[in-house]
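>>> following is a predicted model, sequence given first.
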Amino acid sequence: MNNINWKYVIPLENKEEIQEIEKKYSVLLPNDLKGCIENNNAGYPNKNIFDTEVSKEKIFKDLISYNREDEENIYQFEELFRMNLIPFGLDPSGNVLCLDDDKKVILYLHETQEKEFVADNFSEFLNKLY
């Protein structure tokens, strides 16, 4: 496993927020992502560069917060849930890292609505960070 240290973590105020999101949007987050959110909510990793199938050296800015009161939080991404995507992270340009229907990691480009494949699952994504 890629040795990642998370910075600027905002403690998760209520672990039940994850279950509320799952219920509200009829999704099931994989255990590796749930654990990462529970331990590193809104944080960013010291290894934060990743490649997509199209682009190189993209930046993983931070995990999306599951705290309702935080300025940027999961509740702002309802549109992506309706597109059968599970948002979990952002890049500095406002593009969103998501899991698709098959729990593969994609980068959703918000200006063009295009999707770029990143990894087969969340754990593989973390292992690919450099």
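That came through, no problem.
>>> contacts and neighbour counts: CA atoms only from here.
Will do.
>>> so the most centrally placed residue in the chain, which state does it fall into?
The geometric centre of the chain, computed from its C-alpha atoms, lies nearest to Phe88 (Cα atoms, centre = their mean), at 1.8 Å. Phe88 falls in the strand class when you classify it by DSSP: H, G, I helix; E, B strand; the rest coil.
>>> quick check, it in contact with Lys61.
No: in this structure, Phe88 sits apart from Lys61 without contact. The criterion is Cα atoms under 8 Å, and the distance is 10.9 Å.
>>> ok so Phe81 is a helix residue?
Yes: counting by three-state DSSP, Phe81 is located in a helix.
>>> tell me how far it lies from Lys23.
From Phe81 over to Lys23 the distance is 12 Å, taken as Cα to Cα, to the nearest Å.
>>> cool, and Val9?
As judged by Cα to Cα, Val9 and Lys23 stand 25 Å apart.
>>> run through the helices of this protein in chain order.
16-25, 31-40, 78-82, 122-128 (DSSP state H).
>>> and those helices: which comes nearest Ile106?
The closest approach between Ile106 and any of the helices of the chain, judged by Cα to Cα, belongs to helix 122-128 at 9.6 Å.
>>> put this next to the first one:
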Amino acid sequence: MNIKWIMSKPLGNEEAVVRFENMLEIVLPNDYKLCVANYNAGRPRPNVFDTAQRKELVAKALLSFDQTNVENIWTTYENLKNQLPKQIVPFMSDQFGNYICFDYRTSNEAAVVFWDQELSHRNIEKGIIYIANSFSEFIGGLYELN
């Protein structure tokens, strides 16, 4: 399925992505970096995804690499780093304060997981729910509700 991105903002400085990677000592997936270069802060259409446990979750928007944007990756990471397990990196928001994240805990090739803030308050590991093996697989699995 073709993904359209709406409300994206220009990536003012591509060095911001490298600085973020260096700060966290990670390498973000190339397919994600290409997407951000073209659709920084964009909202995907379609935007619905499933996990094994939950259906019809909604992806809102990519977190922006521009620190002046309200929903940016820098502030989000700083605000959540003490609530998330190490090596879980948020990159997209939903409508309810949860995040779609990269999971580097078992590999340098990041899987995509859903961080459910309410479940995480009770048990941090139960709040991390697998979605896909890669960013491309996640984006390719987005669908519209009928």
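Received the coordinates, thanks. Because the structure is predicted, anything quoted here is derived from the model rather than measured.
>>> if we can go back for a sec, common neighbours of Phe88 and Lys61 of structure 1, please.
In terms of Cα atoms under 8 Å, 6 or more residues apart in numbering, Phe88 of structure 1 and Lys61 are not both contacted by any residue.
>>> translate the residue nearest to the centre of structure 1 into the numbering of structure 2.
Using TM-score structural alignment as the criterion, Phe88 of structure 1 maps onto Phe91 of structure 2.
>>> surely that match meets Leu63?
Yes: the criterion here is Cα under 8 Å, and Phe91 of structure 2 meets it with Leu63 at 5.4 Å.
>>> next up, the contacts around the residue nearest to the centre of structure 1.
With Cα under 8 Å, 6+ apart, Phe88 of structure 1 has these contacts: Leu63, Ile64, Ile74, Val96, Leu97, Cys98, Leu99.
>>> hmm, 10 Å instead?
Under the criterion of Cα atoms under 10 Å, 6 or more residues apart in numbering, the neighbours of Phe88 of structure 1 are 29, 33, 37, 41-42, 62-66, 73-74, 77, 96-99, 105, 122.
>>> how about the strands in structure 1?
Taking DSSP state E as the criterion, structure 1 carries its strands at 6-7, 44-45, 49-50, 58-59, 62-63, 86-90, 96-99, 105-109, 114-119.
>>> can you list those strands in TSV and add distance to Asn127 of structure 1?
Below are the strands of structure 1 laid out as TSV (distance: least, Cα to Cα, whole Å):
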stretch	distance to Asn127 of structure 1
strand 6-7	14
strand 44-45	12
strand 49-50	10
strand 58-59	15
strand 62-63	16
strand 86-90	15
strand 96-99	15
strand 105-109	12
strand 114-119	10
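>>> closest one to Glu16 of structure 1 among those?
Per Cα to Cα, nearest to Glu16 of structure 1 of the strands of structure 1: strand 86-90, 16.4 Å.
>>> compared with structure 2, how much does the closest one deviate?
Relative to structure 2, and after both are superposed, strand 86-90 of structure 1 has an average distance of 1.1 Å to its aligned residues, where the measure is mean Cα distance after the TM-score superposition for structure 1.
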